[in-house]
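> I'd like to go over a predicted model; first the sequence, then the structure.
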Amino acid sequence: MRRKIALIGSGFSGMSAAAYAAKHGYEVHVFEKHNQPGGRARQFTTEKGYVFDMGPSWYWMPDIIEGFFTDFGYKTSDFFDLVSLNPQFEMIFNDEKIAIPKSYEDLKNLFNELEVGAGEKFDEFMNAAQFKYQVGMKEFINKPCHSWKEFLSPKIAKSALKLDLLTNFRSYVAKYFDNPKLRVLMEFPVIFLGASPKNIPALYSLMNYGGYALGTHYPMGGFYQLVLAMQKVAESQGATFHFNKTIEKINTKKGKVTSLLINGENHFFDFVIASSDYHHTETLLDENLKNYTKEYWKNKTFAPSCLIYYLGFKEKIANLKHHTLFFENDLDEHIDAIYNHRKWPENPLFYACCPSKTDSSVAPSNCENIFLLMPLANDIKDNEELREKYLNIMIGRIEKLTKIENLLSKIEYKRSYCVSDFVQDYNAYGGNAYGLANTLSQTAVLKPKIRNKKISNLFYTGQLTVPGPGVPPSIISGKIVANELHKLKTKYDEEKC
């Protein structure tokens, strides 16, 4: 008889784990509290035809995502059309705007225009970043991280110095570039990792390669097409999805999960993989069975939360690109507001995504779909008055860029999403949006473990464990945990024989 696995949550890590576990021959059931898959990457459509991706919008590291589909005999092109954006995005500064071209040579020329000799330095930087990407994504990031012994391979040992694990990212970038705009441009990708560049290991220059060199892409129909594609892959392997199902309790006996209380009924499983928020998952256990205490979580550095607005405009907005980063204000001031002062920023940076520039299907004819995102501290006051205040600030800066007045009057759909919504919808610790920050003290073995230390058949996956935040790492996380579960089950079966 096939062993039964329950997957809690259908975010990217959950769908990935479901697909790989089903491929190993298990009977896999995925339980999702919402009425659709995707977790933070859900999508919704308004009555007038605006289609909004609720979460991820940067399609980077396409090779990692493609690798998931290859493992099951598919290609991404079997499910959706992937467009390479040109420009990749635009950065707005006080005195100029910089469009980041698709072509590597054009990007190198841009660096030379901004700083004499910076093109050659860019080559050096990206060559090193490519090496880190190849080693990091193939040798480093795929480890289950039970112990440091996993990293004693000859290749990793030989590459250790080149990986720059002990250098912080800001100092590393400063060795290559003097121009402050170029430094911001190179520091920007690691913001996705949830901490200041001062606290991120230089290893993560691999993000620059995964973004700038491999390109910024967009799946036609929205990022949600990736969600639907991964669901189809998991189902093709035999996984079954159950929606509107809330896990209320993880029942255990003698060091093993026996059943899950789901919508008031007990369901029995041989293994459980939780892709739900790690801290929340542990609240479903008896106190003495948790991996980590309340103090442990309080002392962790979490990636930010954010204020999001989903906006439908009843006319086209000129001079706005698919991705636009508004960096007119000081990066460190905003970061300090998040991590040190834990308050709403006085002079915020923010990001605007306008997918209707690329994809006419996400907005009605002659209309515009805009997603605004402003990083915020976790666990801070969040109300409608504050949300509206910052919407006005962001709209004012878009008006300045586009030279269009009274943009607020052109909005025909508006929905906000903030700290309290992340808590309500995803049980996110402190309302975080991206998981644990990838600081040096929270890297690899120092992250929360993928196995429960006291319950032999309970596993964890997702952005609060290895390898970390982001869509490609979450997909990898699901693969890691499914493989580890299968290895453990195989070992037990062999011992019984």
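Done, it's in.
> only C-alpha atoms for contact and neighbour calcs from this point on.
Fine.
> Centre of the chain to the longest helix belonging to the chain, how far?
Scanning the chain for the longest helix, with DSSP state H as the assignment, gives helix 471-496. Chain-centre distance of helix 471-496: 22 Å, with C-alpha atoms, centre = their mean, to the nearest Å.
> Against which helices or strands is it packed?
Applying 3 or more C-alpha pairs under 8 Å, 6 or more residues apart in numbering; DSSP states H and E, we find helix 471-496 packed against helix 12-23, helix 62-70, strand 458-460.
> Pick the most deeply packed of these.
Mean neighbour count, computed with mean count of other C-alpha atoms under 10 Å, is highest for helix 12-23 among the helices and strands packed on helix 471-496, reaching a mean of 30.
> hey, where'd the strands end up in the stretch 351-497 of the chain?
All strands of the stretch 351-497 of the chain, identified by DSSP state E, counting those that start in this stretch, fall at 368-376, 411-417, 458-460.
> just to revisit the earlier point, which one of the helices and strands packed on helix 471-496 lies nearest to residue 122?
For residue 122, the closest of these is helix 62-70, at 21.6 Å, according to C-alpha to C-alpha.
> next, the one to line up against it:
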Amino acid sequence: MKKQISIIGSGFSSLAAAAYMAKAGYDVTVFEKNDTLGGRARQYKNEGFTFDIGPTWYWMPDVFEKFFADFGRKPSDYYQLEKLTPAYQVYFGEDDSIIIPGSFEEICEVFEAEEPGSSKHLRKFIKEAGDNYKIAVQDIVYRPGVSPLELVTPQTAVRVGQFFSTIRKQVRKHIKSSKLIQVLEFPVLFLGAKPSNTPAFYNFMNYADFGLGTWHPKGGMYMVIEAMVNLAKQLGVNFITNAAVEQIVTDANNKVSEIVVNGEHIKTSLVLSGADYAHTETLLAPNLRQYSENYWNKRVFAPSSLLFYVGFDKKLKNVEHHTLFFDTDFDVHAKSIYDTIEWPEKPLFYASFPSITDDSFAPDGKEAATFLIPLAPGLEDTETLREKYFNIIIERLEKLTGQNVKENIIFKKSYCVNDFIEDYNSFKGNAYGLANILTQTAFLRPKIKSKKVKNLYFTGQLTVPGPGVPPSLISGKIASDLILKTSLL
């Protein structure tokens, strides 16, 4: 009889782990508290419009290729990818934006036009970032975070200084244009921390941006979720939705024995949680929890978000599929997230207009838009505040892009701190997990394997390797590998 493995949550990390464990021959059931699969990467549809609720960027395509290759498949077996050209646009003011092309040579031309001589430094910077990418993403990032020695390799030994310098220092050493600096500092925001707190070694995110490019799966990021679900089902994984796990029960030896789902006791040999780490531990008896609430309160979290999903009755002008609005002071906004913990007075924001690229997102002649304002987790979240900030960003959008759009809104749906807590049991409503700063890297992150409960494991953005979709895929593989190596099954 196959051993029973229960997985909590159905986000990217859980789906990856489910596929690997099923491939290894185990009886895997995924329990999802919501009525649809995908975790933060679910989909929202309304009046003929489609929106990715969570992630909208497809970066690091090699990580997706590696995942599917482990099962003798490739992404194109499930979904169609298109490289975005241009990759994205960044606004700094009225009639003042930089469009990032889809090829590195064209990007160098953009840099040179903005700051003569900068392309020489950019080439050197991206060459180093590419080397770091090979070291990090193709090797170190797949390690389980159980020992500091995992970070010690011949390649990292000669780069030790990069762990104690920062992206901000590295970028600003040779580039002087404030606009180009912001473009180069932007990718580390996916790691959930300020450039001034992110080790310079993480410049591999710049290689992910300029070297590998920005892609779009036709139909959106949810197509990746559907692909992983289909793969897992082909491997025998069972999925149960509307299934809230209320308790993890252990025996006299502190070994997982069963879970309680919607009041029903279900026997299991092992639990892997892709749900919020802090929440998962509240499902245990207090003496079996590894990390206290005080521990979590002292961690540096990646931001939460205020999101709006908006349907427009016309096509918008002067925007790209991915558009960043950096027309206010980044440092002031970042201070409100990480230091003062308050709503930003003048927020930066991001907008995705997928219907520019993909007709499936909106009816003919109309535009689907997702707007995102990064926020500190744990903020007060009210409808009044949501409406206030929607008006702020829409007025800025109109001013910066030279068009009226407010009267063309068919509908809008908001999503913020309270929703992250309600839908995902997210600690303080964080959206991206723990920030990847030096003191929260690798072995310094919460452990995948519980130290107190036998056969309890964790995966996702609060453990290794960190925030983001590709790291979540990798986290699922790391967790499954560790289970196969160390569990008592």
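Arrived safely. Quantities reported herein were computed from a predicted structural model and do not represent experimental measurements.
> circling back to that earlier point, with distance to residue 395 of the first structure as added columns, please give the helices and strands packed on helix 471-496 of the first structure in CSV.
Converted to CSV, these look like this (distance: least, C-alpha to C-alpha, whole Å):
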stretch, distance to residue 395 of the first structure
helix 12-23, 32
helix 62-70, 32
strand 458-460, 40
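> Tell me who's in contact with residue 394 of the first structure.
residue 350 (C-alpha atoms under 8 Å, 6 or more residues apart in numbering).
> can you check residue 187 of the first structure too?
When contacts are counted by C-alpha under 8 Å, 6+ apart, residue 187 of the first structure touches 169-170, 173, 197.
> on that earlier part again, in a markdown table, list the strands of the stretch 351-497 of the first structure along with distance to residue 443 of the first structure.
As requested, these are exported to a markdown table (distance: least, C-alpha to C-alpha, whole Å):
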| stretch | distance to residue 443 of the first structure |
| --- | --- |
| strand 368-376 | 22 |
| strand 411-417 | 29 |
| strand 458-460 | 16 |
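> got the end-to-end distance for stretch 392-412 of the first structure?
15 Å (C-alpha to C-alpha, to the nearest Å).
> Could you do stretch 418-434 of the second structure as well?
End-to-end distance for stretch 418-434 of the second structure: 18 Å, by C-alpha to C-alpha.
> Provide the aligned range in the first structure for it.
Using TM-score structural alignment, stretch 418-434 of the second structure lines up with residues 420-436 of the first structure.
> try stretch 172-192 of the second structure
The alignment of stretch 172-192 of the second structure onto the first structure (TM-score structural alignment) spans residues 174-194.
> just to revisit the earlier point, who wins for proximity to residue 180 of the first structure among the helices and strands packed on helix 471-496 of the first structure?
Nearest to residue 180 of the first structure, of those and by C-alpha to C-alpha, is helix 62-70 at 28.9 Å.
> Please pull up the helix or strand immediately following that closest one.
Going down the chain from helix 62-70 of the first structure, the next helix or strand is strand 82-84, by DSSP states H and E.
> and that next one, how far from the second structure on average?
On superposition with the second structure, the mean distance recorded for strand 82-84 of the first structure (mean C-alpha distance after the TM-score superposition for the first structure) is 0.6 Å.
> Tell me which residues of the longest helix of the first structure come out buried.
Buried residues in helix 471-496 of the first structure, counted by 16 or more other C-alpha atoms under 10 Å: 471-486.
> which two from those residues end up farthest apart in space?
The farthest-apart pair in the buried residues of helix 471-496 of the first structure, when distances are taken by C-alpha to C-alpha, is 471 and 486, at 23.2 Å.
> follow-up on the earlier one: highest neighbour count among the contacts of residue 187 of the first structure?
Neighbour count (other C-alpha atoms under 10 Å) singles out residue 197 as the most crowded of the contacts of residue 187 of the first structure, with 26 neighbours.
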